[in-house]
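> What follows is a predicted protein model with its sequence.
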Amino acid sequence: MKTKLLILCSIVFLTTTSTQAQFWKKIQQKVEDKAAEKVDKVLSGSEETSEQGAEASSKRETPYIEEVFTFEPGGTLIFEDQFIDAQKGLMPEYWKTSGNGSIVELDAYPGKWVMMGENSTFKLDTLIKVPENFTIEFDLITSSDKAEDIGSMNFGFAKDNSVRSTLLDAYNHGAVTSTKFHFHNQDITHSSKDMDAYHTLNFPFKSYSNTKIRVSIVVQGKEMRVYLDKSKVLDRTMFATGTSKFFYITAPFKYDKESRVFFGNFKMAAL
């Protein structure tokens, strides 16, 4: 009797063990199949890892791209400055500042650039008759470990050409408009004292460290459009009738971890 019981228990044990083994083998096979399928998708490019996906998403998310890029520079040149004859280490001849700036050369980008001292406002130090309708273009070069190491900076128009004070917004020291880049918050704010207007929109500045940014501005009477590379980030009324317009640009209010912003390739033309 004992012998029969032992044989029966052995049969049950072996049957159960075999069933469990087959079960876990099937599970393991499914896991391996899923893993293989995942690898195939990644290798074929049909699926990305989370890190690759985040990076690709960051590259794709630049917003406000126009189907047809509508910016057209003015046809009659008013003033252009590429700092060709400017002496390294000094401010360029036709500009003045509330703080400091100096001409430098960069290995990665040809030509000469103004290294903008933090919290310094720059304006043209020359008399220019600005027409009612005109365009302005310039380049910014960012240098930083991360974009958020660069403090916010702004540009726009003021009612006079004074640099006695740093212009940080559209509401003080004679400023009229302000377009501010918030590298840390990843947004752009536009404000107008004439129109009592304030507007914020998101922009992926996270991918804007160590790069060149092309800024294009169109002013047509009371209207103003701003393009960042080929993204249109402003298109609205920003001026009252007859408002004087003196261009200014203010460097970031601070630089962290030896970050820097450089300014150059300025061009103003009448429409």
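Cool, the structure landed.

> C-alpha from now on. contacts and neighbour counts both.
Will do.

> how many neighbours does the nearest residue to R164 once chain neighbours are set aside have?
In this structure, R164 finds its nearest non-sequential neighbour in S98, 5.9 Å apart by CA to CA, 6 or more residues apart in numbering. By the measure other CA atoms under 10 Å, the count of residues near S98 is 18.

> OK, contacts around S98?
Taking CA atoms under 8 Å, 6 or more residues apart in numbering as the criterion, S98 is in contact with S120, T121, F122, V163, R164, S165, T166.

> If any of those residues are buried, give me the ChimeraX selection for them.
Buried residues among these (16 or more other CA atoms under 10 Å), as a ChimeraX selection:
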select :120,121,122,163,166
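
> Looking at the contacts of S98, which are in strands?
Assigned to strands by DSSP state E, the following of those qualify: T121, F122.

> Pull the distance from stretch 24-36 to the chain's centre.
Taking CA atoms, centre = their mean, to the nearest Å, one finds stretch 24-36 lying 45 Å from the centre of the chain it belongs to.

> In it, which residues are buried?
Neighbour-count burial for stretch 24-36, counted by 16+ other CA under 10 Å, picks out no residue.

> Quick check: M268 touching Q82?
No. At 12.0 Å, M268 does not count as touching Q82 under the criterion of CA atoms under 8 Å.

> For those two, work out which one has more neighbours and name it.
Neighbours were counted for M268 and for Q82 using other CA under 10 Å; M268 has more, 23 against 17.

> Quick check: chain neighbours aside, which residue is closest to that one?
That would be I136: by CA to CA, 6+ apart, it lies 4.5 Å from M268.

> before we go on, here's another structure to hold up against the first:
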Amino acid sequence: MKYNPIFISFFSIAIVLAPYSSQGQFIKDLKKRAEEAAKQTVERKTEEKSAEKTEQAIDSLFNIKLKKKAGNDTSNQEGMEMESGGFEDFQYETGYEGIPGSTESGSLQAYSKFDFIMGSDILYAEDFSKAQLGDLPDGWTTSNTLEVVELNAFQGKWLQLQKGKNLFAPLTLGTLPQDFTMEFDLILDYEPTKFAAARMFTIIFNDLESPSIKLGDFYAGSHMLALGTDKGMKYKYKKWKDSQYNERATEATPILEKSTLQRGTRVRCSIWKSKNRIRFYINEEKAFDIVQAESPDNPFRSMKFYSEVYNEGENFFISNIRMAGPPPVINRELEETGLLEATGIYFETGSDEIKPESYPTLRQIADFMIKSGGSFTIAGHTDNIGEKEANRLLSESRASSVRKTLVKTYGVDTNQLASIGFGQRYPVYPNDTPEGRAKNRRVDIINLAVYEDYEGKLIEKVYGEARK
């Protein structure tokens, strides 16, 4: 008799995680839940294949239709209940085949030198899910106009940046930390083969106390750094009070070449600041690595964005913005605390398919597991958006997917790992803020030799000692 791999994974849980369930019933239901998850996975795969064929029939990916509705119109809310509003849940098209753990190696090869890992401590998060369509989002300022829209080709809400120059910034971010990681999604809605006198998008760091100071001045501040794209090139501009340190560069990059770039491409921009050094990534490419990005005497204190579009009907769209602390030292956290909140593991929308930008995090986790030879549990969590049981099944499926990837792709011994999903059961962080929901959407890696009674500690954190 052949058993479904998901059933085998959950059967392993019953042996390894028996001490975790404070109520006993949790383990008794594992087989039933596994069968339900397996059934749901088959149905989901069938739906995805059908949807893929439908999408291929669309003449233009970005025949944009902006769904502007009245503020109290919720007609488009249906269908977005499965852990939506999440930064790990938007469709991020990398342009590469395969995922970590698959038989195709394109993604693994592309991301083999990608070293960006998002920090676990989320400081700021914005996906505009609470913003009114057609309006300037709360907490943002602009030198021109900003508009929140929905698109026919991408989930969620986006800031639309139309023709003209626009400097804009989040006012609620506060002073920039010394060390941080950051990421956001950018849609390039233009025809790359068509000439444009200006087609530019950058993120700007400067030494001004607030981004609203001289907001409309691209060069404001004694010290500033702009990173982004300019007419199909990667772009860098650094200005210091001492002009001998100034730099400007526009360089070709395969990701933005007009021969391969299609209108409507979405790219992930990532930034890693460590003291005076800043690394800037476009998808898997490290576009710039600037050792002296910031003056030790004039640290960057604020941040803003800049867009400039020349041709009518061309746009940039930005969303899914996150800023966090520095990357976790994965080996140290697993060895010393025994718990890693792996917010750097990403999944496709509503599925357990791991995105390739998860490669650096998974690789370091696997290296530690193989070296230690110990036993580990992979626990999936969601926020409170959506139906409880659907979230629980999704979190179980995702934790199982991480387990299988660590075994099949990275060579971790299958006997070292168990996986479990709690869904929205234990909201360790507040679900009433974007930052809290982003922290709750995660996969925890537990070193069983160090961190004991994982579920008991979750209960204590959420409900207090009396419920343990």
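Structure received. Remember, it's a predicted structure, so these values are computed and weren't measured experimentally.

> Fetch the TM-score of the aligned pair.
TM-score for the superposed chains, counting by TM-score structural alignment, normalised by the length of the first structure: 0.68, backed by 203 aligned residues with a CA RMSD of 2.2 Å.

> hmm, back to that, in JSON lines, list the contacts of S98 of the first structure along with distance to S192 of the first structure.
Supplementary listing: the contacts of S98 of the first structure in JSON lines, determined by distance: CA to CA, whole Å:
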{"residue": "S120", "distance to S192 of the first structure": "21"}
{"residue": "T121", "distance to S192 of the first structure": "18"}
{"residue": "F122", "distance to S192 of the first structure": "19"}
{"residue": "V163", "distance to S192 of the first structure": "19"}
{"residue": "R164", "distance to S192 of the first structure": "21"}
{"residue": "S165", "distance to S192 of the first structure": "18"}
{"residue": "T166", "distance to S192 of the first structure": "17"}
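
> Across to the second structure, which of the contacts of S98 of the first structure hold up?
Among the contacts of S98 of the first structure, the contacts conserved in the second structure (both residues aligned by TM-score structural alignment, their matches' CA atoms under 8 Å) are S120, T121, F122, S165, T166.

> Helices of the stretch 1-150 of the second structure, start to end?
With DSSP state H, counting those that start in this stretch as the criterion, the stretch 1-150 of the second structure has helices at 5-16, 25-28, 30-56, 106-110.

> residues of the third one that come out buried?
Within helix 30-56 of the second structure, the residues that qualify as buried are L30, K31, R33, A34, A37, A38, Q40, T41, counting by 16+ other CA under 10 Å.

> Which one, of the helices of the stretch 1-150 of the second structure, ends up nearest to I204 of the second structure?
Nearest of the helices of the stretch 1-150 of the second structure to I204 of the second structure, taken as CA to CA: helix 106-110 at 27.6 Å.

> The residue nearest to R164 of the first structure pairs with which position in the second structure?
Using TM-score structural alignment as the criterion, S98 of the first structure maps onto S143 of the second structure.

> list the buried ones in stretch 361-380 of the second structure?
361-363, 365-369, 374-380.

> Then stretch 152-171 of the second structure?
Within stretch 152-171 of the second structure, the residues that qualify as buried are 154, 156-171, counting by 16+ other CA under 10 Å.

> Out of these, name the ones that lie in strands.
Short answer: these in strands (DSSP E) are K157, W158, L159, Q160, L161, G164, K165, N166, L167, F168, A169, P170.

> Can you give me the separation between the fifth one and E294 of the second structure?
This points to L161 of the second structure. 28 Å (CA to CA, to the nearest Å).

> What are the boundaries of the strands in the stretch 101-250 of the second structure?
122-126, 140-142, 147-150, 157-161, 164-170, 180-189, 199-206, 224-230, 233-239, 247-252 (DSSP state E, counting those that start in this stretch).

> export these to a markdown table and tack on distance to L406 of the second structure?
Shown next, in a markdown table, are the strands of the stretch 101-250 of the second structure (distance: least, CA to CA, whole Å):
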| stretch | distance to L406 of the second structure |
| --- | --- |
| strand 122-126 | 25 |
| strand 140-142 | 41 |
| strand 147-150 | 36 |
| strand 157-161 | 33 |
| strand 164-170 | 38 |
| strand 180-189 | 24 |
| strand 199-206 | 35 |
| strand 224-230 | 34 |
| strand 233-239 | 34 |
| strand 247-252 | 35 |
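
> and of those strands, who's closest to I446 of the second structure?
Of those, nearest to I446 of the second structure by CA to CA is strand 122-126, at 19.9 Å.

> Provide the aligned range in the first structure for that closest one.
Using TM-score structural alignment, strand 122-126 of the second structure pairs with 77-81 in the first structure.

> Without its sequence neighbours, what residue ends up closest to the aligned residue in the first structure for N166 of the second structure?
The equivalent of N166 of the second structure in the first structure is S120 (alignment by TM-score structural alignment). Counting by CA to CA, 6+ apart, G99 is the residue found nearest to S120 of the first structure once chain neighbours are left out, at 4.5 Å.

> With L362 of the second structure instead?
L406 (7.0 Å).

> what sits against K146 of the first structure?
K206, S209.

> 10 Å - rerun?
F183, H184, F205, K206, S207, Y208, S209, N210, D256, K257, S259 (CA atoms under 10 Å, 6 or more residues apart in numbering).

> Test my guess that the third one contacts G151.
No. F205 of the first structure is not in contact with G151 according to CA atoms under 10 Å; the separation is 11.7 Å.

> What is the nearest of the kept ones among the contacts of S98 of the first structure to F263 of the first structure?
F122 (10.0 Å).

> Would you confirm that the closest one contacts M115?
No. Here F122 of the first structure does not reach M115: they are 11.3 Å apart, not a contact under CA under 10 Å.

> Between those two, which contacts overlap?
Contacts common to F122 of the first structure and M115, judged by CA under 10 Å, 6+ apart, are N100, G101, A251.
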